[in-house]
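**Q** Sequence first, predicted coordinates after that:
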Amino acid sequence: MKYGAPHIIDEGAVQYQLGVLKGNQVLYDFGKMLTYLDAKGKLLFGKKFKIYREDREIIYKLCLYFICDRERCSQHGIDIDKGILLSGPVGCGKTSLMKLMKHLVPHQRPYEVVPCRNIVFSFNHIGYKTIEDYGNTQFFCFDDLGVEPTGRHFGKDCNVMGEILLSRYDLFMNHKRKTHVSTNLNAQELEERYGERVRSRMRQLFNLVAFDKGSRDKRK
């Protein structure tokens, strides 16, 4: 990335211009962003990666969010001060998209994508320090929320991700630190898994961006 040019990204010998600078504003071009995301996706995930036409509406909303287009986000019911909860069926591409989108805005502080099951395994090994570690001021995207096992440390069960989400809520309210999540579960299933209190906090933490229930499994 060139200093002072957030809309120009260098990938090796290739330069991608995602829009034009007008005054102190970048006017992004969605077609150019798609071209870059497709190229970056192939670099990250291999040559078989592709952006499917039926996913463009989802990607468009995510692009608006990450480039902080407040006006257009508002038109789509997205609050750029909240995080993203990206939901959809297994294999629809949620994890890849969340890993990919942060590269669109290299001038912003990046978030780390962490599988929820790995967090629970860490809790099982080292205990409550894990919850403290993920309740800190870093930016995270918790991947595959809701399919992780119940945590158990020294014989005591703990809904690890539920506790972490409560900590992230406090962080959001006090320090405006955003959290992102990907999940296969719908709202009712999330409430059954984590309880009404956590579900209530999640409504304040996240914008819901959802793939269609019939989205294809791209891994097949």
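**A** In hand now; what should we look at?
**Q** drop to CA atoms for contacts and neighbour counts, all remaining ones
**A** Noted.
**Q** What separation do you get for Gly93 and Leu185?
**A** As defined by Cα to Cα, to the nearest Å, Gly93 lies at a distance of 14 Å from Leu185.
**Q** ok, then the element right after the lengthiest helix in the chain?
**A** Looking across the chain with DSSP state H, the single longest helix is helix 187-205. Sequence order places strand 206-210 as the next helix or strand after helix 187-205, per DSSP states H and E.
**Q** Give me the angle between that following strand and helix 187-205.
**A** Orientation of strand 206-210 against helix 187-205 (axes from the mean of the first three to the mean of the last three Cα atoms, to 10 degrees) gives an angle of 140 degrees.
**Q** other SSEs contacting strand 206-210?
**A** Counting contacts by 3 or more Cα pairs under 8 Å, 6 or more residues apart in numbering; DSSP states H and E, strand 206-210 is packed against helix 56-66, strand 83-87.
**Q** Contacts for stretch 174-184, please.
**A** For stretch 174-184, the external contacting residues (Cα atoms under 8 Å, 6 or more residues apart in numbering) are 81-90, 94-95, 98, 137-146, 168, 171-172, 205-206.
**Q** Grab the nearest non-local neighbour of His153.
**A** The shortest distance from His153 to any non-neighbouring residue, by Cα to Cα, 6 or more residues apart in numbering, is to Asn124 (4.9 Å).
**Q** quick one, what contacts the one you found?
**A** Taking Cα under 8 Å, 6+ apart as the definition of contact, the neighbours of Asn124 are Gly151, Arg152, His153.
**Q** take the one below as the second:
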Amino acid sequence: MIDESMLKFKKMFLLEANKILKREKRSFEIDAQNEHILNFIYAYFSNSNILENKFNGRLHKGLLIHGSFGVGKSIIFEVLEILYKKYHFKDFAVKNVNTLELMDETIRYLSNPILSQNDETLYKKYSKATVHFEDLGLERKIQHFGNSIELMDEYLLIRYNEFRRNGLKTHITTNLNLEALKKRYSPQLYDRIFEMFNILEMKGTSRRK
């Protein structure tokens, strides 16, 4: 089941996805393992009523997409970045942030002796606008003033507060399933995941060839 708004977004999405993959001499694959989640994505970003009526999704929540390496999680947000540059539609405006790069940026920030006593400034930078955190779980804990900090716990709990206050959306792609996320991060964050996100599993094995 697909409506006109979904169909329009699907055409735009697939066009840009295939342009990206053409550089790798492959095309965007749709099959039984990813068709359902892709239809969810089409409904979500086209604001279709089908999102709630058929997929039991919630537009006010972000997306948490988990699955194995190479199944096609990150390309969704690569395409959105391209679509926003072309069409400037606000629902496509997502800042892509790799968690490994964010960890390095945070370490540099906290190592600055002038700023190290005022840690909230960098956190505020990432508590605004819609953000996609890519590869959640690949980052390691960092040390600051003798304390071990689970970096993404900090960022995501701050964004949760903004979600509650202002409806701020966060998107996540990760190779960790829900059980692994529960073991890795704090109980406070894990409990809030279900309130913040539509949780989607992208099944299958790597499509990289």
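**A** Perfect, thanks for sending it. Everything quoted here is computed from the prediction, not taken from an experiment.
**Q** give me the stretch of structure 2 that the longest helix of structure 1 matches.
**A** The counterpart of helix 187-205 of structure 1 in structure 2, using TM-score structural alignment, spans residues 178-196.
**Q** Please spell out which residues along the matching stretch are buried.
**A** Within stretch 178-196 of structure 2, the residues that qualify as buried by neighbour count (16 or more other Cα atoms under 10 Å) are Leu181, Lys182, Leu189, Tyr190, Ile193, Met196.
**Q** for stretch 151-163 of structure 2, same thing?
**A** Leu151, Met152, Asp153, Tyr155, Leu156, Leu157, Ile158, Arg159, Tyr160, Glu162, Phe163.
**Q** counterpart of stretch 87-96 of structure 1 in structure 2, which residues?
**A** Using TM-score structural alignment, the residues of structure 2 aligned to stretch 87-96 of structure 1 are 66-75.
**Q** Please, where are all the helices along structure 1?
**A** In order along the chain, structure 1 carries the following helices (DSSP H): 30-45, 56-66, 70-75, 94-101, 116-126, 129-134, 160-175, 187-205.
**Q** Out of those helices, which gets nearest to Pro110 of structure 1?
**A** Within the helices of structure 1, the stretch nearest Pro110 of structure 1 is helix 94-101; the backing value is 9.9 Å (Cα to Cα).
**Q** what's that closest one packed up against?
**A** Here helix 94-101 of structure 1 is seen to pack against helix 30-45, helix 56-66, strand 140-145, strand 179-183 when contacts are counted using 3+ Cα pairs under 8 Å, 6+ apart.
**Q** Run the angle between the second one and strand 206-210 for me.
**A** For the pair helix 56-66 of structure 1 and strand 206-210, the angle between their directions (the same axes, to 10 degrees) equals 160 degrees.
**Q** Quick check: buried residues in helix 56-66 of structure 1?
**A** Buried residues in helix 56-66 of structure 1 (16+ other Cα under 10 Å): Ile59, Lys61, Leu62, Cys63, Leu64, Tyr65, Phe66.
**Q** Please list all residues in contact with the counterpart of Gly146 of structure 1 in structure 2.
**A** For Gly146 of structure 1, the aligned residue in structure 2 is Gly137 (criterion: TM-score structural alignment). Taking Cα under 8 Å, 6+ apart as the criterion, Gly137 of structure 2 is in contact with Thr99, Thr174, Asn175, Leu176, Leu181, Arg184.
**Q** switch to 10 Å and redo it
**A** By Cα atoms under 10 Å, 6 or more residues apart in numbering, the residues touching Gly137 of structure 2 are Thr99, Leu100, Met152, Thr173, Thr174, Asn175, Leu176, Ala180, Leu181, Arg184, Tyr185.
**Q** picking that back up, let's have the helices and strands packed on strand 206-210 of structure 1 in CSV, adding distance to Lys102 of structure 1.
**A** Rendered in CSV, the data for those read as follows (distance: least, Cα to Cα, whole Å):
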stretch, distance to Lys102 of structure 1
helix 56-66, 8
strand 83-87, 12
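**Q** now for these, which one comes closest to His76 of structure 1?
**A** Across these, the minimum distance to His76 of structure 1, taken as Cα to Cα, is reached by helix 56-66, at 7.6 Å.
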